[in-house]
Structure formats: structure tokens, C-alpha cells
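[1] Sharing a model prediction with you, sequence too.
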Amino acid sequence: MVNHLTWEEKVGQMMMFGFSGDRIPQHISKFILRHNLGGTILFPQNITNHEQVKSLNSELQKLAFQSPSKINLMIAIEQEGGVVKNLCDALNISPGNRALGATHNIKWVEKILSIIAEELCALGFNMNLAPVVNVNTNLGNLKNAMRSFDSDPLVVESMAEAAIKGYGKHLLTVAKYFPGHEDFGVDYTLHTPMINQEWERLCEIELAPFERAIYSGVDALLVTHILFPALEKNLLLPASLSSHVLTGFLRQQLGFEGLIITDCVEDYLLANHYSMGEMAVMAINAGADILLIRHDQGRQNEAYKAVVEAVLSGRITMERIDQSHTRVNRAKKRLIQNGEKERPLGKKIYHLVNQEVIKHALDVVREGAGLPILLVEMLGESKAFDPDAMIESLVSTGFSVEKEQLSLTYTPQDKDRLISMAKYRPLTIFLSWQAYENENQIYLIEEMSKVSQDLIVIDISNHNLEE
């Protein structure tokens, strides 16, 4: 497949673009048909419901097969679970990494994330920008803490391997954020952060989970726009633009042969003096295979044109383009092997994210013992589960618990009150009975998932993990 494409088409395959709206905009259609766009990424603004997003993804793939290359698109989403859930739909709610890591049960984690991947695949996605495999080294940043499996590198390593195996049964997996991320509490859209740790510390903490991810066969790594002086002495070059980091260290020392994807290049524009085109050229020369540009049409065009011009001028070699396209091509062959099966949606995930998992995840915010947890009980007439036993366990662990009991026919005032409460609680636990068959429960879970810092849904109607 490498040789039948023109080099301009190979450059197009190295681009992954986002867009606004729930329909394919004209500029994305043109880019697919004229320049063989390699991938797209969807965000909440692109998604209204299951039927719509499945149709949207199908139309995107139809366009790809109408292009001169007739090569399928990578269609990505960032569905980590917990606080990062770009598909805000009750049928796809899953615990965050912190809750999964707290179980210390790799079998459950692999099984749960395999089901999440299966449901995403059923909607037409073939890549998930997950899992986060960074160690939680900043206990003061609660949101980042929820996205990490643990503060212990060994736990993160084992959970990362389980997550990669689970997601990888149906999707391309993307471990992030390489080479590290959680040691700061600032936004790199405002200025370029730095992880200024000694080499020995980086190897022991930040880098260890990525080595495990590579060993586990992860398809891709997402690279940060963060400065790492221990890896790159030039403080004008974040990891995403450094050949020492991407080629010298990641490729040559760690032996990674998968895809290197930049974190969104647009984000870094606000913090540095490089243009979009210059960053695109620098990232590819450093070793990146795919440039992720989420939103702006002008910047997407600028990046593509700059890379084309750099190839024409000899600044980027044909060999460098072929190296990346070989990796893109290999990943897309794996997508074809996964096939286009019809997959069921919905019920399985509720059967797994239940009492058996949650009883091992009650320390999901153990570092913040004393913080309030909101426990919402909506069990109807069911007597299959005793919420008071869970509350007793939480309280004995050091948490304060606010319990809210709702009938299946709650009022609008009840809904508004709970959504307001969930917004300001570090963890909300929702106890349900056959939520997947009750529209009132599904609606409330959907609304709470949009505002909750971390939401865990426990369906009490099925306790058997082996079903």
C-alpha cells in the first residue's frame, strides 16, 4: 500500500483533523477526497446521540473510500471514562482510571475496557485516545488524579497493560501523555510547562508505565508539548518537537515501532513563537507520524501546505514521509482485521460496573479522605442491595457521604438539585436497578455525567461478572 500512493497522499495520511458540528463540513469532505486525510477525531460538539454518531462515522468512511487512495480513516475519540468522556451517553458511562486502578484487579479492568471498546467500535470508532498511563505525582490536582490509575508506578504499569489489552481487542489504543504529564497543575495553552526531574527519577516514575505499554503492544503514543530538560537540553523544544525525545529516545532506545501522535498542535500555538506550519514541519522531522489538529480549518490547511512545501524543498525527506506512512499503513491494516461486525450496545457495561467492582474501588479518592461523596439511590422496590452497608464502608474509610434517595418518577426539582450537588462533589455514586430499561434513570445519568467530576454507575440488577 505504501508504493501506490503519491507522496502528497502520504502526507495527507499523516494528518488527523477535528471539526465543528454534527455533520461533515465541506472543507473536511474536500480534504478527504483531494488530499487523502488520514484520520478524524470527534468531540461532544460532533455528537448528539448513538444513531447520529454512527451515521456520521459511516459517512466519513464512505468518503474515504471515494478518495483516490481508497484507504479507510482512523476515526478517534477521547473516551477515558470518569472526568473525560466525550461520548456523554448513559450507555457508555464507565468509571475513571482512579476507580479502576483502585480495584487492583487486572482481569476486571481488561474486561470492562474491552466492552467499552466494543461499544465504541459499534458506533464506528476505531481509535480511542486512551488510556492515560501517567503516574499521579500531583496529589493537589484532583481532576488529574482522577485520570491516573494510581500514584504507585507499579500499579499504573499493571493497569496500563490491562487497559491496552482490553481496548486493543476492538480498537487502536493510544497511551498518553508521553513522556509524562501529571507533575504539574498548569494549562500548557497558557505557557509551556516543564517537568524538571533528574533522569533517574524520570526512569523510575514517569517513563516506567510507557515502557510497559510498549511491551504490551500499544498501537500509538500521544506526545505532550512539555519541556523535559533531562531528555532535551534545548528549552525551546518541548517533547513533541524534539528529535532527541521522539527519535533518539523513543524510537532508538525504547524500540517503539508504533505511531507517534502529537497532542493537539493548536493548543501549543498560544504558548510559543512558532507558526502552525513551522511546528508541523518540526514535529515530523522530530519523528511524529500523525499531527493532531482539532478545530481550525485555516491552521489545518497551513500545516498540510507547510509539510508539502518542506518536502518539495528537501527540508523533509521522502524517506522520512515513507517511514511514517509505513507505520500508518500497518495500523490501518489492523483496523481491517478487526472487521465491521454488528455489535450490541448498552447492557453489558451496566452488568460489569456494579457492586463487585465498586467494593474494591471505595478508595478512589483516598488521598482526599473527608471530602464529600454523593450517593444517589434509585433502586425502586428492589431489595437486592443494601446501600447503608456501602455508606458504612465509605464512612469507616474516612469519607463523608451524602445520600439522596429518589423514586423512579422524580420531579424536575429533584433533577436540578442532584445535578447541582454532583457538580461540586469529587465522586458521585449512582445506584440503579435496570437503568438500561428505564428512560427516567438513563436521562438522569446522562445529565449528571455531563457535570460530575467523576461518576460511577452501579447497576444492582446483575452481579455476575462472568455473564
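    Okay, I see it. Numbers count the residues shown, from 1 in each chain.

[2] When you work out contacts or count neighbours from here on, use the C-alpha atoms and nothing else.
    Will do.

[3] ok, now which ones touch Gly180?
    Contact partners of Gly180, counting by Cα atoms under 8 Å, 6 or more residues apart in numbering, are Asn134, Ile195, Glu206, Leu207, Thr224.

[4] What is the neighbour count of the first one?
    Pointing back at Asn134 there. Residues near Asn134, counting by other Cα atoms under 10 Å, number 32.

[5] So it, which state does it fall into?
    coil (DSSP: H, G, I helix; E, B strand; the rest coil).

[6] among the contacts of Gly180, who's most crowded?
    Of the contacts of Gly180, with other Cα under 10 Å as the count, Asn134 tops at 32 neighbours.

[7] contacts for stretch 290-303?
    For stretch 290-303, the external contacting residues (Cα under 8 Å, 6+ apart) are 13-20, 27, 41, 259-266, 276-281, 283, 324.

[8] give me that answer again for 6 Å
    Stretch 290-303 is contacted from outside by 14-19, 261-262, 264-265, 276-277, 280, using Cα atoms under 6 Å, 6 or more residues apart in numbering.

[9] Just these: which are in helices?
    Assigned to helices by DSSP state H, the following of the contacts of stretch 290-303 qualify: Val265, Met276, Gly277, Ala280.

[10] Now the two most distant members of those.
    Using Cα to Cα, the pair of the ones in helices among the contacts of stretch 290-303 lying farthest apart is Val265 and Gly277, separated by 10.1 Å.

[11] re the thing from before, among the ones in helices among the contacts of stretch 290-303, who's most crowded?
    Ala280 leads the ones in helices among the contacts of stretch 290-303 on contacts (other Cα under 10 Å) with 29 neighbours.

[12] And here is the other one:
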Amino acid sequence: MRYKIFVFLITWAVLNGFAQNVNPLYTADYKAQTHWVDSVINTMSLEEKIGQLFMIQAYSNKEEKHEDFIKEMITKYHVGNLIFMQGTPEKQATLTNTYQALSKVPLLIGFDGEWGLDMRLKNTYRFPWNMTLGAIQDNNLIEQFGKHLGKHCKRLGIHVNFAPVVDVNINPANPIIGNRSFGENKVNVTEKAIAFTQGMQSEGVMANAKHFPGHGDTATDSHYALPVLNFDKARLDSVELYPYPRVFDAGIASVMTAHLSIPSLEPNRELPTSLSKNVVTGLLQEELGFLGLIFTDGLNMKGATNFATSAEIDLEAIKAGNDILLIPQDVPGSVALIKKALFTGALSQERLETSVRKILRAKYWVGLHKYEPIVLENLQEELNTIEDEVLHRKLVKASLTVVKNEGDVVPIRKLDEKKIAYVRLGDDRGNSFANMLQNYTKVDTISDQNLDVLLKKLKPYNLVIVGFHKSNRHPWKSYKFSNQEIVWLQEIAREKKVILDVFASPYSLLDVKSFTNIESVVVSYQNSRLAQEISAQALFGATQFKGKLPVSIKSDFAEGTGFTTSNLNRLQYSIPEAVQLSSEKLARIDSVANEILTKKMAPGFQILVARKGNVVYQKSFGYHTDAQKDTVKNSDLYDVASLTKILASLPMVMKAEEDKKIKLSSSIRDILPKFKRSNKDTVTVKELLSHYGRLQAWIPFYRLTQDSITGKNLQQFYRNKKSKKFPIEVAENLYLSKSYKDSIYKYIKEAEQREKPGYKYSDLGYYILKEAIERKYRKGLDELTDKEFYSGLGADRTTFLPLKKFSKKEIVPTEKDTYYRNQLLHGYVHDMGAAMLGGVSGHAGLFSNANDVAKIMQMYLQKGFYGGQRFLRSSTIDKFNKRYFEDKKVRRGLGFDKPQLDPRVEATCGCVSDKSFGHSGFTGAYTWADPESEVVYVFLSNRVYPTMENRGLVKENIRTEIQRLIQESILEE
């Protein structure tokens, strides 16, 4: 309500031509406000009035002695305001309640929280610094940022937050402003400051414009000395002062005066502007018409303390026109000196009462006329909310900036043509960046202490991502490249195509002598976890780069430089609330996961949930086996069994149909001539894919190679060593005769057809499809799927024959086979028939992890488009995701499983749309995608461990129960 009143007053004032004369401290009920102010001031003694001028430092991490000191200041000297410094929110809230109870007039609580309460307090939320926010083009996000800070302050009993910084930082060497500024563009700084102010003050927390009249072009830190600005008034008006009248027009409630020496404004060079009547009264109040509350900057800073004694400084600050003395160093001495000045006439009673009335009016503005203690319950949770992270992600995403992009290197396309390395420079970690890069494709981290060795290691790569990582601890940390890093960067760029991603102030680029050999330059501004993760996503086109450089980098990159990149529609990685899912409800999956482990339904598993193209739940549980030695990692590979049908065979059938190599109306004899004159020769591809071709479910080929009595493998079919006659590796040290492949197809060809037509799930059709596809394209299914799909998708952890590419430590074992291969199956396909074909079949054989399965399913959801590349036509996806025999009670589409038609069947949770599709696998795999809810769900496990008799996962419908929990987590939009 207060915000709406301000908007009305400001609009009215603008229309009437005197916006700067609007009093920002007036509330909607200003008559009641005035009455309250009068009633309070009329009861105050002189000492109590003087006490209102002080805002002293209070800490929540100090000993009892400090707390006693604050209590004395309140009770004995009637100090009316506190600024809280370091500590914790719980202790600050407790102390605030204690101190407020001691004060006759409620205390105005101040706080220095430019990027959030984290600036001073532990265990509170940290948003990006202003320099990062300065790159954002959507100021609505800045207003939301201000609103969130306002909520946090309000919740903790803070009434004035000393933000925003409105200094125009045009001096890269500025030691104290820098990252705290929105940048060097005065218009951008002003617009950001206004948006922030409107957001924060809408929550009933006063904003504060600092540091008046402008600290952006200084090379001295006023904490240690008095900075000098030798600019004339015209220059000050055009740059330093530019934001102030505009933020005043927008209704900002307070201003902080800086400790600066500006001869053109104050002839006495030794007198800080904060103590100058010419500046505080003449310029700020009379010329610019500011009627709000005026704070000094901290009076403990050397820029002020070097001028006179603490008491003299405080008196001069009040005489200059300031209302509140921030962090005074001698309250007793100042009180005595102010009383003396009032007695001698050096300070008038009217001057004192003017400030006291403004302070009381401000206290009414923030609601202290109806003060209530801070509620301590749930404080921590309410200061660190999911909504805060949702906004933080939006802010980071909108800030990331590409300032050079020669050859459109960013976003990274055509992954099948890339061999990518990541090199870390800087003195801070880049783990989150490196890990996120790995989600998109194989990116090797390369390092060495020797440049020549490093360059040698980089030879196989055709793209190098150089991440420059500097400490994100606070905005004053060094952002510079070392001389060695500059040399290494240039040498790498001289030999390789390079993307330089800077996780530090954009001013770090000033050290780079030449950008000629660096193809792409990205500024990510801070080395936070979110900046690293989101920047990695943007590099691969999962989201766009949209920021604009808030400062100039010599003549190389002008302020405002920034290329908007393409969105390639790759998966993003975010949090549930970013896509209208409930974190709390999704967390119930963890309970089901624990049940799986407790009941030993599987030793371990991976679960992934994505919505609207965002992976929001990705966890691995348990161990590879019951030995509990190797924990399951998100990168580990599982045997996905029948998911092979929709992840390998089906996309190749779809491509073949597009390439006019296979028609859905074609019969088996058309696509595989050796099946002519068989009992299957007229079965169509459409029937086969719909499991309506009357084929048997499966044939136990392996049993036909065993002794019928002992069950032992017959010598005529197997050897323990590989040879020309026995080249087919079915397991470790077990090789099958090469002639047996023909036998498999002979058995399929001669197998009896089911007498009755109707639905019957069968693997046999996919043996046929594999052979047909390989015949049409003259390449193996494993080679085809990798070339046509996996490489381009960045599904580098999806493969047949995984032991050729990965170590056993990265592959989860399946079963302790006691019936055929008589060993732990580790890296070898579980399905016996697929094993007898050498590990590559149309119905089984594929290994993958949940992340890669999600990429393929997301490609289907996006109608064949992913990563800036069209893999399949939209019409093709629609054609195959359709039931053709629904009237025959067949729920299946073409290859895709579909939701059940019979409620007694539990193919899904029964709560997904009819447009949804997916598949399950014998080893405990399951994946499903729903175009209506835009949800992709992946579950991978080795539920067949220790043996396939372990059917708890299936019997208790665990996978579809998790699917139900996902659906119930969807929030109303």
C-alpha cells in the first residue's frame, strides 16, 4: 500500500513540475503520521532528542560486554538507532528484541546489505553483486531483487538497508566501489537504482542512495584516507550527480553522504563533503530538493576521522545538514558538545528538531508506531527460501555476457565434430563449471605445471574452454590475471580455438594484451556455484547469453557490448520451482529410494526428473553391488535392457523411414529377404513395432547350446579364448562360435507363430529390425546409432559394448549369472540373446546413464530437435507416437510403450496423459516422457542383482509409484 501511495505522489508531482519537492517520508496517512510524530517529540527531553541523531554499531557475534555497552547507550544516552554488523540472524533478532524493549522510542534498525543479508550475517542468502546485475537488460529482475532484499530485511526487523550504491564507476582502479557499482553507464546505474529502490521500498524497508555526491571515480578508499575529486561542477552534474535527482523523483527515502574532498563543491580541501554545509544543505537539500532522511557514511572511516575529534566531527555533520550520524565514535562526548552548541547558539533548536522530526517520520514510515517484536520461529528458513534461488538463477542467467564470438563459437554446436578440453586458470576452484560441462558431452580437464607439457596434452583437442576463476568471497578480492596466466592464455590461444570464460570482474580483461587469437570471450562476473553452472549451460546453448557489458575494457570492448546467442534447446539443470514443481513433494522420492535399498530391491539406482527442458532432480542412490564398495554416481552406466528398443533401434527405424529405406507398410520379407517364404514374411513393420505380429515373446537361444541334462555349455559352441571360429564374446573369457548367429535367425524364422492374433510383447521383431537396418545402411547398429544420434546429442555415455570405452569402475554390474555365463556380468549385456549376437542387438545391449537417456527422451519431446540440430522430423515423431491397433486393445505405439488401456495393467502410474510414451527394461530400467506435462522421467537400476529372481521392484510397482509422486509435484501455474 505504501508503495502505491509513493507512485501516486510521484506521478502527481511530476505532472505539477516539482518532483524533487515530494517528501519521500510522507505516508498515505500523513496526518496520523504527523500527529504521532508531534505526540512523541512533545514527550522527549533534550537528551532524548539528541540521542535520536545517533546510529551506533551493534554486533551479534560479540561477548556480553558489547551487549552491555549497547544497552547503556540506549538507556543512558537515549541512542535512537542501531546498525547491525557481523553475526547471525538468530542472535541479531534476539538482540533486536532485547534492545527494542529497552528503548522508550522504538529503534530504527539499519543494515549494510547491498547483495543481501549475507554481506554481514552468516547463514543468510547472497545475491549477485551490483556489477553482475549491471549487465542485466530486464530491470524488472532488479526490482524483484530489491523486493526480496526488502522481505529479508523486514523479516529480521531491519528498517533501512544501505543500498543501492548509485556510484557511477568509471575508474577501473577504484579500490572500494568496483563490483559494488552497477557500472560506468550513468543511465544504466540510475535505472537499476530506481528499480531496486521501488522493489525494496514496496516491502516497507527504506532504501538508501550512496555515496553522495559520487564515489565512482576515486582511486582512494575513504576507509583509509580522504579521496579527492578534482572535477568541476559541470562534470559532476553530468556524471557523479546524474543519478540523484532521478532516484529522488522515484521516491527514495534516504541518502548517505560520502567522505570526499571535492574543491569545486567545498573550497576547504580538508573538509569532507559529509561535513560540508555547502554539499549537504546547499547542494543536496536546496539545489536538488531532497527532503528524505540523510545519513553520514560511517564516521569511523579515516576519510572523516582525520579531520577533527570524533565529537567535533559529529557536531559538524549535524550542522552541515545530516540527520543521522552513522557509527559515531564518541557518543558521550558528542552529546555534551551538541548540548553546548545548542546553549551557545552554534546549533539551533530548530535545526535539531528538524532532524528529529524527520527521524520520527521515518520510524512511522517503517511501521515503528505499531512496533512488534521479531518472531524467532522459522527465521532461518524464511531468510533462505526456494524463491530466493529461483530469482538468483534468473539474475545470473540474465547477466552472463558474450563480448566476443568470432565464428559463432558460442554456443557450442555439432558435438560430433568436437573434442573439448577445459583448462582452469586463477586461484579459485572451477569444479562446478567442469562438472556441468560434463553433462553436455565429454569434456576433459587438462592441467600441468609446465606450459610445454600442457600444450602437448592439448594437441588432440580442437576446442579449449579456459575458465578464469577468482575468489567469490567478497567484491574487493583481487580479480587480476597473473603474468604467467596471461602468457599461458595467449600460448593456448595461439595454437587452439579458445573460449575464455571469466568468473571475475570484467576489469580482469584489462590485463589481456590482445584478444586476437581468442575466438570467444565470456564474462560470467562471479565465481559462485550458480554462475559456474549456468555459464556452462549457456556455452552449450541450453540457455541464452543476454547480458551487456556494464563497463568498457579499453578500446577492445565498449560498455554495452554483448551478443545474444541462440538457444539450442539442450537440457538445462535447475531446481524444481523454476519449472513449477514442488521441491518438498519431489523429496518424497527419497523415501521411496530408501525403501528400495532397505528391502534390497536393488543395490543402487539413478533417478532423474526433468520438466520443460530442465533437469530438476538427478540423484544416485546405493552401491554397485551388495558389497557396498562403489557408490553409484550420476555418470555410471547401467545396462538399460529393453530401453534399447526406443533408444537405439527405434530412432534408426524412424530415420530409415524418413530416408525411404523402410516403410511402415513393408513386410518382413521386404526389409529382410531371407525371411521370404517364412511364416512371418507378411508381417508388416507397423505390426512388428506394435507387437501385433503374432511373434513369440522370446526364444531361449542359449539353452539350445547347453547340455539338456546338466545345463552346461557345450564345447562345440564355446571356447575360453577368442579365435576366428569363436569370435563372439558373450562374457569375460567366453566366446561363441561365429556360425551361431545364423542359427539364431534360423530359429526366429522357423519359430511357430502364435495362433491367435492380438497383442503380445516380443523381442524377436527387434532381432529382425537390427538385421534389416544394418543391411540397409551397411553398418552395425552400434556404429549407426553413435554416428546418427548419440554423438550429436552429446550422449557420450550411451553405447553398446561399454568395456571398449569405459573402465569397469564406471559400469554397474547386473547379475550373478549361474545359469549360462557363470560369472558376475560386469560390462557385458545381461540379455542372453543380445550377448550371443556379440552384445549388439535391437532389443537389448545398450548401456547408458540417466542423464543421457533424458537427452534422447527430450529430443523426442522436442519433436526430433535438440542441440540446434534436427535429428528427426516432427511429423515422424508424431507418426510413431501413435496407437495403430487401439481398436484391437493394443496400447503400444510404434516402438513406444503407451499408457495402459486396461486399468488392471500398470504400465504407468495411470496419471500421465495419453500422449505420453516410454518403455521399461528387464534389468530395472524405466523411462517416460509426457508432452502435456513436459516431464521426462528416468529410472535405471540393476534390480536383477544378485539374480533375476529379485522382483520386488516390479511386484511393488516402485517405478510407477515414483512417476505418481512426480505428477503430484506439479504446481498450479
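    It's in. None of the values given here were measured: they were computed from a predicted structure.

[13] Could I get the TM-score for this pair?
    Overlay of the two chains. TM-score (TM-score structural alignment, normalised by the length of the first structure): 0.77; 406 aligned residues with a Cα RMSD of 3.8 Å.

[14] Could you find the counterpart of Asp183 of the first structure in the second structure?
    When the second structure is aligned by TM-score structural alignment, Asp183 of the first structure is paired with Asp217.

[15] OK, contacts around its match?
    Asp217 of the second structure makes contact with Asn169, Ile170, Asn171, according to Cα under 6 Å, 6+ apart.

[16] mind checking how far it is from Asn139 of the second structure?
    24 Å (Cα to Cα, to the nearest Å).

[17] just to revisit the earlier point, which one of the ones in helices among the contacts of stretch 290-303 of the first structure is nearest to Phe65 of the first structure?
    Closest approach to Phe65 of the first structure among these (Cα to Cα): Ala280, at 26.2 Å.

[18] Find the nearest non-adjacent residue to the closest one, please.
    Ala303 (5.5 Å; Cα to Cα, 6 or more residues apart in numbering).

[19] and the equivalent of Phe290 of the second structure over in the first structure, how many neighbours does it have?
    In the first structure, the residue matched to Phe290 of the second structure (TM-score structural alignment) is Phe256. Phe256 of the first structure has 23 neighbours, counted by other Cα under 10 Å.

[20] same check, this time on Ser875 of the second structure
    12.

[21] ditto for Lys955 of the second structure
    Lys955 of the second structure has 9 nearby residues by other Cα under 10 Å.

[22] Now do the same for it: its match in the first structure.
    For Lys955 of the second structure, no residue is aligned by TM-score structural alignment.

[23] which of the contacts of Gly180 of the first structure are also in contact in the second structure?
    Here is what carries over to the second structure from the contacts of Gly180 of the first structure, by both residues aligned by TM-score structural alignment, their matches' Cα atoms under 8 Å: Asn134, Glu206, Leu207, Thr224.

[24] still on that earlier bit, would you format the ones in helices among the contacts of stretch 290-303 of the first structure as JSON lines with distance to Leu73 of the first structure included?
    Shown next, in JSON lines, are those (distance: Cα to Cα, whole Å):
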{"residue": "Val265", "distance to Leu73 of the first structure": "20"}
{"residue": "Met276", "distance to Leu73 of the first structure": "23"}
{"residue": "Gly277", "distance to Leu73 of the first structure": "23"}
{"residue": "Ala280", "distance to Leu73 of the first structure": "20"}
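
[25] which one among the residues you listed gets closest to Asn464 of the first structure?
    Val265 (44.3 Å).

[26] before we move on, back to that, so which of the contacts of Gly180 of the first structure are in helices?
    Residues of the contacts of Gly180 of the first structure located in helices (DSSP H): none.

[27] Out of those residues, flag the one nearest to Glu9 of the first structure.
    For the contacts of Gly180 of the first structure, the closest approach to Glu9 of the first structure (Cα to Cα) belongs to Thr224, at 26.3 Å.

[28] what residue of the second structure matches up with the closest one?
    Checking with TM-score structural alignment, Thr224 of the first structure has Ala258 as its match.

[29] any idea how far Arg269 of the second structure is from its match?
    Distance from Ala258 of the second structure to Arg269 of the second structure, by Cα to Cα: 14 Å.

[30] re earlier: what remains of the contacts of Asp217 of the second structure once you look at the first structure?
    Of those, the ones still in contact in the first structure (both residues aligned by TM-score structural alignment, their matches' Cα atoms under 6 Å) are Ile170, Asn171.

[31] who wins for neighbours among the contacts of Asp217 of the second structure?
    Counting neighbours by other Cα under 10 Å, Asn169 leads the contacts of Asp217 of the second structure with 29 neighbours.

[32] quick check, distance from stretch 450-467 of the first structure to the centre of its chain.
    On the basis of Cα atoms, centre = their mean, to the nearest Å, stretch 450-467 of the first structure sits 19 Å off its chain's mean C-alpha point.

[33] Pick the one among the ones in helices among the contacts of stretch 290-303 of the first structure closest to Ser148 of the first structure.
    Closest to Ser148 of the first structure out of these is Val265 (23.0 Å), distances taken as Cα to Cα.

[34] How about the contacts made by the closest one?
    Ile293.

[35] cutoff 10 Å now
    Taking Cα atoms under 10 Å, 6 or more residues apart in numbering, we find Val265 of the first structure in contact with 224-225, 240, 276, 279-280, 283, 291-294, 299-300, 303.

[36] Next, format those as TSV and append distance to Met318 of the first structure.
    Below are those laid out as TSV (distance: Cα to Cα, whole Å):
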residue	distance to Met318 of the first structure
Thr224	26
His225	26
Ser240	21
Met276	21
Met279	19
Ala280	16
Ala283	15
Leu291	17
Leu292	21
Ile293	23
Arg294	26
Arg299	23
Gln300	21
Ala303	17
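
[37] wait, which of the residues you listed is closest to Pro426 of the first structure?
    Using Cα to Cα, those come closest to Pro426 of the first structure at Thr224, 26.1 Å.

[38] re earlier: list just the nearest of the ones in helices among the contacts of stretch 290-303 of the first structure to Pro372 of the first structure.
    Pro372 of the first structure lies nearest to Val265 out of those, by Cα to Cα, at 37.4 Å.
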